[in-house]
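In: Curious how this folds, go ahead:
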Amino acid sequence: MKIIVNAVPHEVTSRIMSVALSELGFTSNAMATALNGRFIPNMARETTALTEGDKLEILAPMQGG
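Out: Next up, the predicted model:
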């Protein structure tokens, strides 16, 4: 299934957000997610369904100075 992640098209096999995030390499809980412009809390990722063409935004903290 094709979704847009941070403005870049990606193919994922899972329709569950938490699994798709792992598939894309986002494994930290220390990130913010929004699906189609709506904030998705960490605890809701396990039950949030993805569909073809969804727009997922991921903000993760960066280290360094």
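In: From here on, just use CA atoms for contacts and neighbour counts.
Out: Will do.
In: burial count for residue 22?
Out: For residue 22, the count of nearby residues is 12 (other CA atoms under 10 Å).
In: structure for this one too, so we can compare:
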Amino acid sequence: MNILVNDETHVVTAGTLASLVAELGFSEARIATAIDGEFVPKATRGQHALAEGMRVEIVAPMQGG
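Out: Coordinates of the predicted model:
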């Protein structure tokens, strides 16, 4: 299915947000996720089913000064 991840189209096989994170290689990374603009905590990523055309944001925290 086609999912928009960080404004780029990806063809994925993942059915949940948790499996998408793993499929894209972010399993071990400290990241924040959102689906269609709504924050999704790590603990509930496995419960969020993906559908064609969803907008997913995956961001990593940045340190600055």
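In: Quantify their similarity with the TM-score.
Out: TM-score for the superposed chains, counting by TM-score structural alignment, normalised by the length of the first structure: 0.87, backed by 65 aligned residues with a CA RMSD of 1.9 Å.
In: these two touch, right, residue 12 of the second structure and residue 19?
Out: No: assessed by CA atoms under 8 Å, residue 12 of the second structure is found out of contact with residue 19, at 9.8 Å.
In: The two: who's more crowded?
Out: Neighbours per residue, other CA under 10 Å: of residue 12 of the second structure and residue 19, the larger number sits with residue 19, 20 against 14.
In: Roughly how far does the more buried one sit from residue 63 of the second structure?
Out: Distance of residue 19 of the second structure to residue 63 of the second structure, computed by CA to CA, to the nearest Å: 27 Å.
In: can you count the residues close to residue 50 of the first structure?
Out: Counted by other CA under 10 Å, the residues lying close to residue 50 of the first structure total 20.
In: Contact partners for it?
Out: Residue 50 of the first structure sits next to 14-17 when contact means CA atoms under 8 Å, 6 or more residues apart in numbering.
In: how close does it sit to residue 37 of the first structure?
Out: Here the criterion is CA to CA. By it, residue 50 of the first structure lies 13 Å from residue 37 of the first structure.
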